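Asks: fold the following.
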Amino acid sequence: MSETKSKAITLTVAGVDLAFSPNKTAFNALINEMTLTNKVAPMVTYLGRIVEADSKAALGKLLDDYPGVEMQLTEKINAIYSPHLEIEIKN
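Replies: I've put the predicted structure just below:
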């Protein structure tokens, strides 16, 4: 599977800048790893896969300090990386 180069997404979270480089391989792995009873661990893994090296420590601290931040970050990053498309049905 080829991995396309994507532009880094920088977010400021609780006053801390974090840079992420999402890609199709990591995005697809997130979707494939989530189940009805397992959502948080795949999101943490996904963020770890796409975080830029210089943001890794800050991400770890945010994950430790703020319960649920992994869900908020994943939602925000994916809204930018994979925006909803307008799809029309034609008969």
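Asks: from here on, just use CA atoms for contacts and neighbour counts.
Replies: Will do.
Asks: any buried residues in stretch 34-49, and which?
Replies: Residues Pro42, Met43, Val44, Tyr46, Leu47, Gly48, Arg49 are the ones in stretch 34-49 that count as buried (16 or more other C-alpha atoms under 10 Å).
Asks: which residues of the protein fall in helices?
Replies: Taking DSSP state H as the criterion, the chain carries its helices at 24-33, 40-50, 56-65, 69-81.
Asks: to check against the first, give me the structure of this:
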Amino acid sequence: MSKENNITITVGDTDINFEPNVAAYNKYVNELMPANKVSPAINYLSRIVCADSKDALDKVIKLPGAALQIADAVNEQFAPQLEITVKK
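Replies: Modelled structure (predicted):
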């Protein structure tokens, strides 16, 4: 497991470790549809969760809105917003 991409999210008192990567992130973004956001988030988190955190994720992911909130938290660290300026 690479420490560089290791992100730990704490939900309540449970730590859940993720190891996001560009391929999984891009697949998640490509799967998002206007009427389908929860399933892609669950699939994405399942792809990037560390083996030692799989059971913890499985329990937390059942809470309403958890998948989207956790995916957002992971992605804020993995793919932060860029400051972009367009010059003419």
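Asks: can you calculate the TM-score here?
Replies: TM-score for the superposed chains, counting by TM-score structural alignment, normalised by the length of structure 2: 0.93, backed by 86 aligned residues with a C-alpha RMSD of 1.2 Å.
Asks: possible to save the helices of structure 1 as CSV with distance to Asp17 of structure 1?
Replies: As requested, these are exported to CSV (distance: least, C-alpha to C-alpha, whole Å):
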stretch, distance to Asp17 of structure 1
helix 24-33, 21
helix 40-50, 14
helix 56-65, 8
helix 69-81, 12
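Asks: so which of those is nearest Lys7 of structure 1?
Replies: helix 69-81 (9.0 Å; C-alpha to C-alpha).
Asks: where does the closest one end up in structure 2?
Replies: Alignment note (TM-score structural alignment): helix 69-81 of structure 1 is matched to residues 66-78 of structure 2.
Asks: what's the mean distance for that stretch versus structure 1?
Replies: Following the fit onto structure 1, the mean deviation recorded for stretch 66-78 of structure 2 is 0.5 Å by mean C-alpha distance after the TM-score superposition for structure 1.
Asks: quick one: buried residues of that stretch?
Replies: Neighbour-count burial for stretch 66-78 of structure 2, with 16+ other C-alpha under 10 Å as criterion, is recorded at Ala66, Ala67, Leu68, Ile70, Ala71, Val74, Phe78.
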